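Q: One predicted model, sequence on top.
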Amino acid sequence: MSTNKRYSERTLFWLCATVILFVGLGLRDPWPADEPRFMLVAKQMVESGNWLFPMRGDELYPDKPPVFMWIQALLYGLTGSVRIAFLLPSLVSGLIVLGLVRDLGRRLWSDASSSVWHVGAIASWLLLFAVMFTFQFKRAQIDPLITLWVTIGIWAFLRHYLERPSLALWCLAWAACGIGIITKGVGFLPLLVLPIAVWATRARWQSMAPSTRSPMRWLLGPVALVVPIALWLIPMATVAYGGNDPMFRAYADNILFKQTAGRYTNPWLHQQPWYYFIQVVLLQWLPVSLALPFVWRDWRTAWQQRDARILLPLLWVVLVVIFFSLSKGKREVYVLPALPMFCLAVAPFVQRMAAGKGLPRLVSGFNAVLIAFLLLGGAALAFGWMSPPNTLAGNAVPMGYVLLACGAAALGGSLLLRRLHRFAPLAATLSALWIGLSLFAYPLLNDDSSARGLMRDVAARIPADAELGLVAWKEQNLLMRHNRTRTFGFLRPPLAQWQDAAAWAQEQPSRRWLLSERKALPQCMQGAQADFMGVYNRRYWYLVPATHACAASAQEMRDVELDRTKGFEGAFE
């Protein structure tokens, strides 16, 4: 194929990737559950200057290492915009991950590099349109960033073992694992490829690079892993264990032990059966997972031929899924780091499958179902043919028209591109879906989803110079605040928060107000003057002037005394 055609494909890919990922940037605020939490911590870092110990309101936040929040904080300091800073790490990470997959496929299958549709190009297109990839990388959770570090690590390891031994690549892979570990504990995942690579080298699998004869040089790899961890761990542990503040010691214990090995071996959240990730792969890795009934024969042939280019990334994906399956605590996003290598293992066989009948028919059927869902679901919401879900509240009708527009664009794009490539109609549908939701659903749902609407209404209800106390609050409430705001703990029992808030409000009753979630209101507030502010994020919010904020009864406080005596450590239970 001509150089111009390869250039055109590359240009088209990066244009599509940038538009699909970045469209909607600046049109919404952080949405719960995780996005407001991380951005609030990052914003407080900038405002307080305390970068070593993350804070959520007036409490330490011990659930995750600070790397992701550091990056958000740096971007917030540069841009001054929450709406820009909170999403940029994920969006930029997505482009880099796509580039690494594209590069690795091109390098490992260099004999096909003269074709427009070389393996790296196919793998990158597959990854871009995988539902889990696009959905997660358009959100501001830690997982897209950890996927970046994991992909850098596995990219460097595979190049080292399959292309040529390289001390620089070896150290880069270990360093990426180290940064990944202090981003989220599972950053070590690329190391799972090492036993597979050792086995493949000894078994003389095809495509394995010659092994190095200087093993002492490779000891630098573990050193590269330890260095970034030490840069964070040593200062944090010195302050936490070297001082007399039990809060910092509890923070260190929690993040070093409970949130790592403890969370894996004895999880207290998101418990799922052992087969949970099988259904995640089948459903959330669509449409790539549609190839599974057809590609397994090629994988079997690769196993018979001992083709390391296929088996190393594929077996690594299997180990990652098994690793997370062994823990009772499971979330679908845990296996996101394995998705790029899964696409790489499928990509070499896509053109063969596309030339047949089975996969194209399955892809066409999936595309038809998706378009029908958009059109029929949109019409049902727009014309009131069905009861809307509670999450849409009063936005059901306009959201219905958004889905109708997405469906119409998907149908038109599918018809227009059906002769370009057998899989192009599905790409058009998914593009229409992501672009339509980003441009129209983001602004439509933002006020309710982000709590911006609630905090704006509260600010309009109270004087501009008033102080607002938050009770049983969520991170989005503090992040979207307009007035001077005071909190009374986050993980403390709601009624205990109310008791301190009521006492604080009575100190200056003429200028202090309380915003409380319904579950925190004591019995004495039943029937008292409290303005109902609406339902946001499935919670009922009330605004109470200080003059009407009564204290909880002694009996009510005795009921929560056990929680109060747990103190800071009990807050992490």
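A: Done, it's in.

Q: From here on, just use CA atoms for contacts and neighbour counts.
A: Will do.

Q: Run through who's touching the lengthiest helix in the chain.
A: Ranked by residue count, the top helix of the chain under DSSP state H comes out as helix 358-382. Residues from elsewhere that reach helix 358-382, judged by CA atoms under 8 Å, 6 or more residues apart in numbering: 287, 290-291, 294, 353-354, 385-388, 396-404, 406-408, 410-411, 422-423, 425-426, 429.

Q: and if you look at stretch 310-317?
A: 158, 192-193, 196-197, 299, 302-303, 338-339, 341-342, 344-345.

Q: let's bring in a second model and compare:
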Amino acid sequence: MSEKTNRYLLYAGFIVAVLPVIILRDFTPSNELRYLSIADEALRNHTFFVFTNHGVPYADKPPLYLWIIMLCRWLTGAHRMWLLSLFSVVPALVTVDTVDRWTVNEMGGESRAAARLMTLTTGLFLTAALTIRMDMLMTMFIVLAMREAWNIINGDSRCGSSRWRFPLWLFLAVLTKGPLGLLIPLTTTVVYLIIVRQPWLIKRLWGWTTWISFGGLTALWLTAVWNEGGSGYLYDMTVHQTVGRAVNSFHHKASVVYYLIHYWYCVAPWSLLVAGIIVKALGRGAKRNALQLFFLTAALSIVAMLSCFSAKLQIYMLPAVPFMTYSAAMFLERYSRCPWLRYALALPSAIIVVALPAVLIVRWKIVPEINTTAIVLASTVLSVIGIVALCRLFSANSHGRLLTTINILGSGILIAVFIGASALPRLNAYIGYSTICHEALTVASRFKTTDIRVWRMKRAENMDVYLHSPVTVIPSPALPLPHIATSSKSSSSDPATAPQPYVIISKANLLTWRGITIVARAGDNAVGVAK
């Protein structure tokens, strides 16, 4: 089988593995449902550069990803999880394919196959590929920009066209997520050129062509923002959100060692392997060619730069992941005889072995609905794969055995995702609000009321995506007890003065505690009626 065929078979297998997830999963309340609500509001208001979330200006994100959501909503008439997920899954594959083709002269086919699988099954990368967020799209544009930067730095024959594509990818990255789309390529390339003692090439890469093209596109966008939202919105988007997050964040503030702490599970199950090889490759006397040094610089400079900012989230580290995994893969063959490599893979394999016992314990103690055939079968696959990987790992100490172990673990993770995803219809009530909102609409129709209120639910205002009308959010301590029937005949006989029922959505235990009869349930959430 040719290397090209092997590459595309992996991409096809990845799509098949995640397909049940993107078809069956509900939107999460934290960010996904908010993006949908903002897009709906923009469509109603006919605004395309200025966004609001229930009337409150939302200058937190640039417009490109919200445009995609608006376009999908306009084309299909609804928010389709499978369609929106394509704008995370496809960029993930484009990112891996770009880096893979970039390193074609640095590694053999087997090592690159392992690198592809490692990248796609890294915890942070796989999660981002299945999430309705703009981060994977931004990562794709950043990787494309850095590929063009490499061509320009090395005077590649495609350098002429790269000079124009480079600022375009930079602009699209900024239009997707914000300044990180510019700062990551800028930091990486400048640090790399200083390390290799070629600072004069900074002018070639970041010269007039780049800044005029990027600046012109940015100026057009910001002019449109100012025209639609005024100077106040423009200031909030460019200064308050950007400088505020970098210097003294009002959200997600964390210490400088944040990414060093969270790295271990974000890059799992390959975190020990990647970290160990990178440290070894950075050691004194280690031989590194230009591309290997560039990848190492990208991986480390991205994390270092992000650590200097006040606002920190695990997802911000996503652009560094493909450079981390491919850096490790480029040195894997050289260090394959090192005995510690086996243990770097043995520990995650051993953890995976306990997947089935862990699920059997959790299903009885925490979430009874996890007791499904799909979850048990998926955890069984993981446990078996972990055992097989351990047996392979210690059967020999050759480079081929390490690659085999990586392929076993990576393939097992994708198989487990495919099998376990079939349990999502039962778990969606714990993931999102779709099920409980549909129950609320049914109850409201039965009691002939349109008054639906929400009490003590996270991001409840964005339920309007499902309820198709504004949501009344009751202040946390303000929920009244159910009305007690009065002896006044006039109040009971006069429909105008009689209290009208309203539907309440909240946690089941909270409604029961308040003495409200639960009419419908979905997971931990419930619907009650106050009369």
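A: Alright, I've got the coordinates. Note that the coordinates shown come from a computational prediction; the quantities given were computed from them, not determined experimentally.

Q: Please state their TM-score.
A: Once superposed, the chains reach a TM-score of 0.81 (TM-score structural alignment, normalised by the length of structure 2), with 495 aligned residues with a CA RMSD of 3.7 Å.

Q: Not counting residues beside it along the chain, what's closest to Pro185 of structure 2?
A: Counting by CA to CA, 6 or more residues apart in numbering, Met146 is the residue found nearest to Pro185 of structure 2 once chain neighbours are left out, at 6.0 Å.

Q: correction: Thr134 of structure 1
A: In space, Thr134 of structure 1 is closest to Leu128, 6.4 Å off (CA to CA, 6+ apart).

Q: How many neighbouring residues does the aligned residue in structure 2 for that neighbour have?
A: Under the alignment (TM-score structural alignment), Leu128 of structure 1 maps onto Leu120 of structure 2. By other CA atoms under 10 Å, the residues close to Leu120 of structure 2 number 25.

Q: What are the boundaries of the helices in the stretch 101-250 of structure 1?
A: 119-129, 131-137, 142-162, 167-181, 193-202, 220-242, 246-253 (DSSP state H, counting those that start in this stretch).

Q: Onto which residues of structure 1 does stretch 300-311 of structure 2 map?
A: Taking TM-score structural alignment, stretch 300-311 of structure 2 hits residues 318-329 over in structure 1.

Q: Other residues contacting that stretch?
A: 189, 192, 263-277, 330, 334-335, 338.

Q: Just the buried residues of the contacts of helix 358-382 of structure 1.
A: Among the contacts of helix 358-382 of structure 1, those classed as buried by 16 or more other CA atoms under 10 Å are 287, 290-291, 294, 354, 388, 396-404, 406-408, 410-411, 422-423, 425-426, 429.

Q: count of residues packed around the aligned partner of Leu222 of structure 2 in structure 1?
A: Under the alignment (TM-score structural alignment), Leu222 of structure 2 pairs with Leu233 of structure 1. As a burial measure, Leu233 of structure 1 scores 17 neighbours (other CA under 10 Å).

Q: related to what we said a few turns ago, okay, and which of the contacts of stretch 318-329 of structure 1 map to helices?
A: Using DSSP H, the contacts of stretch 318-329 of structure 1 in helices are Arg263, Tyr264, Thr265, Tyr276, Phe277.

Q: separation between the last one and Leu292 of structure 1?
A: Summarising the geometry, the distance separating Phe277 of structure 1 from Leu292 of structure 1, computed by CA to CA, to the nearest Å, is 15 Å.

Q: Neighbour count for these two, which is higher?
A: Phe277 (22 against 13).

Q: What's the match for that one in structure 2?
A: Using TM-score structural alignment, Phe277 of structure 1 lines up with Tyr259 in structure 2.

Q: what does Arg309 of structure 1 give?
A: By TM-score structural alignment, Arg309 of structure 1 lines up with Leu291.

Q: just Gly153 of structure 1 next, same as before
A: Per TM-score structural alignment, Gly153 of structure 1 is aligned with Ala145.

Q: contacting residues for its match?
A: Going by CA under 8 Å, 6+ apart, the list of residues near Ala145 of structure 2 reads Arg165, Phe166, Pro167, Trp169, Leu170, Pro185.

Q: Do I have it right that the first one meets Glu148?
A: Looking back up the chat, that one is Arg165 of structure 2. Yes - applying CA atoms under 8 Å, one finds Arg165 of structure 2 in contact with Glu148, separated by 7.0 Å.

Q: Pick out whichever of the two has more residues nearby.
A: Glu148 (23 against 18).

Q: how much space between that one and Tyr466 of structure 2?
A: 43 Å.

Q: Quick one: map Val397 of structure 1 onto structure 2.
A: Using TM-score structural alignment, Val397 of structure 1 lines up with Asn371 in structure 2.

Q: got the contact list for that match?
A: Contacts of Asn371 of structure 2 (CA under 8 Å, 6+ apart): Leu360, Arg363, Trp364.

Q: what about the second one, neighbour count?
A: Think Arg363 of structure 2. 16.

Q: and what of Gln506 of structure 1?
A: 18.
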